[in-house]
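> Predicted model follows, preceded by the sequence.
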Amino acid sequence: MQITRSTVDTAKGPADWFTGDVYIDVVAAAPAPSRITANLVHFMPGARTHWHRHPLSQTVFVTEGIGLCQRRGGSVEIIRPGDRVLFEADEEHWHGAAPNRLMVHLAVNEGDTDHDVVHWLDPVTDDEYAAAPPLT
């Protein structure tokens, strides 16, 4: 068993990856040959990722609040605590908080010497974000 005491500060999500206030806590970044990374990502109300894709897929597990997600060409979906979303390899998508609720999720990604963890694309427009169904 190995316990790693938290010594890494919470990082502010960069503006070239996110719209709004987003904060990231590293959960797992094991050394090679491991390919897995995990981050706890905190989205303030209205905050969201830019469009992006993961060459080896991504799973997000919602732990708190209410969020939204969308794959390119699909409808905006509401996600809640306990929901698990798998974004397939190279599937362009975004995810973030609902307009009036924060959302926290655990993001699990893979990367290796041949595949970057993520490729960032263009910001999600306000019109794309506003296409979310009403929260019920």
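That came through, no problem.

> C-alpha from now on. contacts and neighbour counts both.
Will do.

> now the strands for this protein?
11-12, 18-19, 22-29, 36-43, 48-49, 52-53, 58-65, 67-71, 77-79, 84-87, 93-97, 103-110, 119-120 (DSSP state E).

> another structure for you, compare them:
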Amino acid sequence: MQIDPTPATVKNPPEQFTGDVWVDMVAVPHAEGQRMSVATVRFAPGARTAWHSHARGQYLRVTQGVALVGGRDGTVHEVRPGQTLYTAPGEEHWHGATPDCWMEHLAMLESADDPATTTTWLEHVTDEEYRG
């Protein structure tokens, strides 16, 4: 049993995000065979990820504000506090805050066999895609 040290809050890179986004790691694998990572991610109003996918899928649990989550079919879902959204392995999507509200979610995912392929980052989301 152990209590992990509190890691520093990290601002996410502009290559993968539009606007200001911060991440705090909650859980990372400790032993061989463990894959689960959990992070608290905070988005300033209007901030969002670039298009991306996850090799083993992802769960997003909104804890504050309202999340917007978009798919390649043009659908944009609103996800509210207490709701959890799942994206399937390989499903290209983006997520972020509404234009006028901060948003926080827990991001939960398992790493791929090759950790470098856990998340595949793609192009930035256009303003038109963000507005739905």
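That came through, no problem. All values derive from a computational prediction rather than experimental measurement.

> got a markdown table for the strands of structure 1, with mean neighbour count and distance to Arg5 of structure 1 too?
Below are the strands of structure 1 laid out as a markdown table (neighbours: other CA atoms under 10 Å; distance: least, CA to CA, whole Å):
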| stretch | mean neighbour count | distance to Arg5 of structure 1 |
| --- | --- | --- |
| strand 11-12 | 13 | 17 |
| strand 18-19 | 22 | 28 |
| strand 22-29 | 17 | 11 |
| strand 36-43 | 21 | 16 |
| strand 48-49 | 27 | 28 |
| strand 52-53 | 22 | 31 |
| strand 58-65 | 19 | 22 |
| strand 67-71 | 22 | 29 |
| strand 77-79 | 19 | 31 |
| strand 84-87 | 16 | 27 |
| strand 93-97 | 26 | 28 |
| strand 103-110 | 22 | 19 |
| strand 119-120 | 14 | 30 |
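
> looking at those strands, which is closest to Gln2 of structure 1?
Nearest of those to Gln2 of structure 1, taken as CA to CA: strand 22-29 at 12.5 Å.

> mean offset of the closest one relative to structure 2 (after superposition)
Average distance, strand 22-29 of structure 1 versus aligned residues of structure 2 after superposition (mean CA distance after the TM-score superposition for structure 1): 0.4 Å.

> what helices or strands is that strand leaning on?
In terms of contacts (3 or more CA pairs under 8 Å, 6 or more residues apart in numbering; DSSP states H and E), strand 22-29 of structure 1 is packed against strand 11-12, strand 36-43.

> same thing but 10 Å
Other helices and strands packing on strand 22-29 of structure 1, by 3 or more CA pairs under 10 Å, 6 or more residues apart in numbering; DSSP states H and E, are strand 11-12, strand 36-43, strand 103-110.
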